[in-house]
Structure formats: structure tokens, C-alpha cells
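Participant: the following comprises the amino acid sequence and a computationally predicted model.
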Amino acid sequence: MKYIDEFNDPELARKLLEDIRATVTRPWALMEVCGGQTHSIIRHGIDQLLPDEVELIHGPGCPVCVTPLEVIDKALAIAARPGVIFCSFGDMLRVPGTDRDLFRVRSEGGDVRVVYSPMDALELARRHPDREVVFFGIGFETTAPANAMAVHQARRLGLANFSLLVSHVRVPPAIEAVMTAPTCRVQGFLAAGHVCSVMGTAEYPDLAERHRVPLVVTGFEPLDILEGIRRAVRQLERGEHRVENAYARAVQEDGNPAARRMIEEVFEVTDRSWRGIGRIPDSGWRLTEAFRAHDAEHRFDVTGIRTEEPAVCRSGEVLQGLIKPTECPAFGTSCTPRTPLGATMVSSEGACAAYYLYRRMDTTTRKEMSPVG
């Protein structure tokens, strides 16, 4: 890739769309498993430029959105404690807990800081040995190596005042959960390219074979996504179900071996709850026993948390691909980016935020618009 514009070329987009239209003969439902891809799809109107036979279902690919309410409430409880510097990426600060968010905790006197890397939090721990520094470690496989490295470095440097509140989730078990749900309509997947750039594709062939679905590893620019859709539709029309790498410029079959080794040293696989979905076996990571001293959940013994989701919020159904954001009665009325009821309206990768940001209340004219223009 020389220039990002190469992957936004309208003429190439038209050719891919024409190829998809020429290939498809019956309805197909594909799911993208990445919030970044969802935003690109909605921003560029890709879903509305596709032939009517191809439906895109937005999956649980937003790490902020799937962080369970119980973990959010634990973060709020820890951040409110005296002597704690609580560090997080900015998009977590407005995610609503049961009765408040991290912005509210900060306004009430909690030392809540936005950082751009777990290493920033590690530096704070070095500079403030008299304070407990906690980093909110959320995300899919993409953020796990950096968070693992921070814990690894904390132990190496003897920074006993640094800990990680872990809420890491893994994509392959989520795909398994989607495919085994009784309401599943998904017939193919666009797999997240950045996840595969870390972990590789070794876990995907079994999923494709057992559930008889194509799995196409896809990037994030308009042409990346259209090419992923083209390949998935071609497989479906041919009755094929295999893994294809349409993001070869970033993804190798074995991913990033150094990053995977760091993850395997610091984390171990565990069951994990997903907000709006429930508990998925083997779908997350936690710190291994060797690094348990840096586990904020154990260090602060945050127990007795009772959670309650807003009754009107249907973000769980959005995350499962059961409804589009505009089908929720709270969308754009009682739930907006300024007054969010659920994380899907807060996060920069949330489907509700994408629909709100790009004004998808009116969906009548996009078919006439120029591709990716």
C-alpha cells in the first residue's frame, strides 16, 4: 500500500459492486466482526450500495461495547478509591455503568486519567510510587500484546503499585456463539484483519468447516470491505466454506509470533461475559498465576457488585445482530452520544454511534449515491 487513497477509488469500487451484482443469485447474510469495519460500512454507505440480495449484519466487534456492565461497575468502584490513579483510553470514560460513568467519578474527585498506551500508565506508576495505578485493559486480540507487555514490564521493574483491570475478549469463540445461537441468520463472515494480524488464521478453518460458512479476512477501507464481500458471496454461490485472506498486506497465517508469545506468557484463556450477550466459554483472557499480583480485580477485592441494564436499551440485540440500531425506540431520542443508554452509542466503534453520526435515520437516497464518494 502506497497511499490510502488507493483503497478509496470510486471506479474500483464500482467494478467490485458490479462483480458482486453479477455473481449473486439469491439472498445472503454476512456478518462483519469488527466495529471499525461497521463504521467504514455505514460511513461510506456500502451496505446500501450492495444489491438487495446481500445483507450485512453488524456483529459484536466493538470491544468497548461488549465490556460487561459488572466490569464497568468494578472500574468505577476502583477509580473512586482514595490513593488510586485510574487510567483508561478515552472512549471508556462515558460508557455508562449501573448509575454513573468514569466522567462522573472524576467530577466527584476520583483521579481518572486518559492515556494513549498502557505504557503511559506504567510511567505514572514509576513516578508515583505512593499511589496505586490501575490501567483498564479492555479489547480484542489487538490490544492484548501491549497490555501484556505493560504487566511484564511492571514485574521486571518491580513496580508493585501497577495493576491491570482485565476485560479481554477473543473473536473465534464469539463467532462460535453467533453460529450456535437459535436465532442465527449469518451465512458468512468478514473476519477482522487487525485481529488476524496478531493471532493469524489458525483458529478459523475449523469454524468454517464445522459451520459451513466462508470466513474472509478483511481490512477496513472501502475497497478492502467490498473485496471481502465479493469473495464471501462467490464462495456462497459456489457452495464453498473456507478461509480466505483478503488482507494479505497485513495478515500472515501465523500472525505476529512475538506478540503471540507475549500474550501466552502473561495471559491464560478463561470464560468471559459479553455485555448484551452473556457468558461465552473460553472467550477471554485473564492474567496467569505468575502475574496475578498485578491483577486489579484481585488486588482490590471488588465484590458484591449488582448490575442493572436500562430496560429501554436494546444494545444487546444490536450486538448480536438481531436488530439494526434504528429499530431501537430509544435511538436518537432518549439515547444519543451525549445521553447514552448503552455502550454502542458511546464507543467510536459502536454500531449505534455509527448510525447516529452518519445520520442513518433517513435511508431512502443512499442507493443513488456514488460509491465511497
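Facilitator: Perfect, thanks for sending it.
Participant: from here on, just use CA atoms for contacts and neighbour counts.
Facilitator: Fine.
Participant: tell me the residue furthest from the middle of the chain?
Facilitator: Most distant residue from the mean C-alpha position of the chain: Asp130, 34.4 Å away (Cα atoms, centre = their mean).
Participant: from Leu76, how far off is that residue?
Facilitator: Counting by Cα to Cα, to the nearest Å, the gap from Asp130 to Leu76 is 21 Å.
Participant: ok, Arg21 next?
Facilitator: Distance from Arg21 to Leu76, by Cα to Cα: 49 Å.
Participant: what's the answer for Val151, then?
Facilitator: In terms of Cα to Cα, Val151 sits 21 Å off from Leu76.
Participant: which one's more surrounded, Arg21 and Leu76?
Facilitator: Taking neighbours as other Cα atoms under 10 Å, Arg21 and Leu76 compare with Leu76 leading, 26 against 17.
Participant: and the closest residue to that one other than its chain neighbours, how far is that from Gly36?
Facilitator: Leaving aside its sequence neighbours, Leu76 sits nearest to Leu102 (Cα to Cα, 6 or more residues apart in numbering; 6.2 Å). The gap separating Leu102 from Gly36 is 24 Å, by Cα to Cα.
Participant: next up, a second structure to put side by side with the first:
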Amino acid sequence: MKYVDEYRDGAVAADLAKAIAAEVRPDRTYAFMEFCGGHTHAISRYGLEDLLPENVRMIHGPGCPVCVLPVGKIEEAIALAKRPGITLCTYADLMRVPGAKGESLLKAKAAGADIRMIYSSLDAVKIAEANPEREVVFFAIGFETTTPPTAVALKAAEAKGLKNFSIYCNHVLTPVAMRAILDMPAAPGEAPIAIEGFVGPAHVSTIIGMEPYNEFAEKYRKPVVIAGFEPLDVMHAILMLVRQVNEQRSEVENQYIRAVTREGNVAAQDLCDEVFELRESFEWRGLGAVPVSALKLKDAYASYDAEKRFATTTIVAADNPACECGAILRGQKRPSDCRLFGTACTPETPMGACMVSSEGACAAHWTYGRFRDHQKTARRAS
């Protein structure tokens, strides 16, 4: 397939692996975080860690929008969906995320709540238009990639004069989460997070551009290389990070030049600036309450704000105490470190969001990585 197969060429991947091996220093280790869940799945799916030298470690980050949503938000959405006359619309990945008591949006739907899985934010607008007797709420989540479509949906509802459409806004910000990880002290009994550089997110960066990452290079002295999602993109980005570390450089570089520009999508940025403003604080799974890390609707669009329209109550709830999803999202543990992984927690019976989402680290490791773990163990034993 043109423009896809070119980025999955095994021979080129082998050459990149040789280049990385030739440039890493044998007297030190390298630790890079791939922030985005899409990169985590690419690394697992294509076995990229098997191509890297032993002293190059990839750390999974919190770039899964479903995973970082705290349990309390799932509980709030379930409570909202159970109100008479409300139709809740959201993306499919959210449906199976377990709440505090094991309930999920999917189970609430089975019990009678009107919850609809949609593929586009505009689908929620169409549902509101087709059902004027219902209050249609769009449960909006995600990083900067999915924020503009939510703004588009709001503007479309406004243009149609829909009075029965509102948005339950839970959009979060990538650079703030990266900063929170770097500033976070080690949790009791856990090792500090040793991150020497970031594989920067792809789709997020098509929206926000390169400038928001400058603080990590300038203030924290951590290089950032924005990369595409194909395996050769990721391998090339790792090579670029190794070179920066070896040369003691801290710069923002763009490997994904076919899609990301320095300024990003200015039209999308302007639309979001019109519709949204910063929240004072927002709770993240694994990171806790992070100041100015999320968005809410501006007062000018208060009539479309589900929190105000339905006077929603903030619910604080804890994760399953045996689930390590929080530590995995912080990059302090791997999926295989969780004692629930592969036993009580599987894609069929997920105990945490990291096993549910298509971008979750546990789902990626279940699908691809666990087999290589067994192979490595067998090789060591022999």
C-alpha cells in the first residue's frame, strides 16, 4: 500500500537497528518515554524493543485518553446517563472501562440507560437533531487531537439551533501531563522516573505544532522528537534521541515532517480558543490533580455545558487497589509488573482502563508483548 508499506520495510528497520546499536554507548543506559498510546502499540505490535540494544529502554507514558480519565469521571457519566430523558453519546473505547463498583457504561446501557456509541462528534449532533424530545449529552474526552472535533460539534449544534444538545467536557492537555511526570516525586516504594527524552506524539502535534515542547528542551534539558506511528518512524525517532543524548543536546526535532509543522493547525487552535478555556485543576488517573491541565467550555457557551445544565456532582472514587494502571501510566511500572495482568485482568474481564482502551499499555502488551516475554524467559533458561 503506497505511503504505508514504505514505513514498514523490514530491511530498513534492520538498518535503523544497526545504526542505533552503533551509536549507543556501551557504558551507559538510555531511557526514553513514548508519551502516546499509539506509539506504545506500534512498539509492541512490530516488536521494536527486540530490535533495540539492551541498554535502550522505552518507558510507556500516559498518552491514552481513555486510560487517564479517573474512575470518578466514569461514575459521573454513568449517573448522568441514568437520569430520565438523557441520551449519552461517547466513543466506543469508554464503554467497557470499569467504574468504582465494577459497573461500566456498557453495563448501564444493558440495564436500560440510553447510551450510544458513536464514531464522530457530529454523530451526537445528528442524534440530537433526530430526537428533539431527548437531552443528548456528548461525553467528550481526549487530548488536543479530539478537542477540535468537539468544538466543531458545538458550532454545528449552534448553527442548527439545537436546544437539546450539550457537552460533558473532559478534554486534557499533553504538554501539561509531560511536565507533571517530570515534576512528580517518586511514590513510596517506587523508583524515580528516569526519562532522558520523549518520543513526541504524532496526531497531537499536528494540532499544537512544535513550540509547546520547547520548555522540555530548554528548562528540563530533555530532548523531544515528534514521530509518526509507523515502525520506521519510531525507530528513526529513537535514533535521533540517541544522537541528541550522545551529543548532549536538548532540542525539539520533528521526525514526522510529512504531517507536523512548526506552527501546527492554526485554524483548529483558533476554534478551540474560541470555545474552550482552562480549568483550574483536573484529576488524572495515575497523576492525581494537575493544575490547568484540562479544558472546559467558556461562559459564552454555558447553555451547551452539561455540567452546568444538569448541575453534575463531582465524584471522587478510587481505582481497584490491586490494579497498577496508575503506576503504568506514570511510567514507573510495566504491564507485566501488575499481579492482575493476564490472570484476573484480561481484555474480556478488564480490571483497569489500561486493559480496555485500544491505546492502553496493558492491552498492547496482552496482544503482542506477553509472547515475547515468554520467549525471552525461555532463552535465558536455555
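Facilitator: Received it, and whenever you're ready, just let me know what you need. Just so we're clear, the structure is a prediction, and the values are computed from it rather than from any experiment.
Participant: mind listing the strands in the second structure by residue range?
Facilitator: For the second structure, strands defined by DSSP state E occupy the ranges 30-36, 56-63, 86-91, 114-118, 135-142, 165-171, 197-200, 224-226, 252-254, 276-278, 281-284, 288-291, 295-297.
Participant: switch the ones you listed over to a markdown table; also include distance to Asp15 of the second structure.
Facilitator: Shown next, in a markdown table, are the strands of the second structure (distance: least, Cα to Cα, whole Å):
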| stretch | distance to Asp15 of the second structure |
| --- | --- |
| strand 30-36 | 20 |
| strand 56-63 | 17 |
| strand 86-91 | 39 |
| strand 114-118 | 42 |
| strand 135-142 | 35 |
| strand 165-171 | 39 |
| strand 197-200 | 20 |
| strand 224-226 | 20 |
| strand 252-254 | 20 |
| strand 276-278 | 45 |
| strand 281-284 | 39 |
| strand 288-291 | 41 |
| strand 295-297 | 43 |
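Participant: compare these and give me the one nearest Ala14 of the second structure.
Facilitator: strand 56-63 (15.8 Å; Cα to Cα).
Participant: helices or strands next to the closest one in the packing?
Facilitator: The contact analysis (3 or more Cα pairs under 8 Å, 6 or more residues apart in numbering; DSSP states H and E) places strand 56-63 of the second structure against strand 30-36, helix 37-45, helix 325-329.
Participant: quick one: average offset of the shortest one versus the first structure, please.
Facilitator: Its matched residues in the first structure lie on average 0.3 Å from helix 325-329 of the second structure after superposition (mean Cα distance after the TM-score superposition for the first structure).
Participant: which strands and helices sit next to that helix?
Facilitator: Using 3+ Cα pairs under 8 Å, 6+ apart: helix 325-329 of the second structure touches strand 56-63.
Participant: next one: the strand it packs on to chain centre, how far?
Facilitator: Its chain's average C-alpha position is 12 Å from that of strand 56-63 of the second structure, according to Cα atoms, centre = their mean, to the nearest Å.
Participant: could you do stretch 35-42 of the first structure as well?
Facilitator: With Cα atoms, centre = their mean, you get 11 Å for stretch 35-42 of the first structure.
Participant: which residue numbers in the second structure go with it?
Facilitator: On the second structure, the counterpart of stretch 35-42 of the first structure by TM-score structural alignment is residues 37-44.
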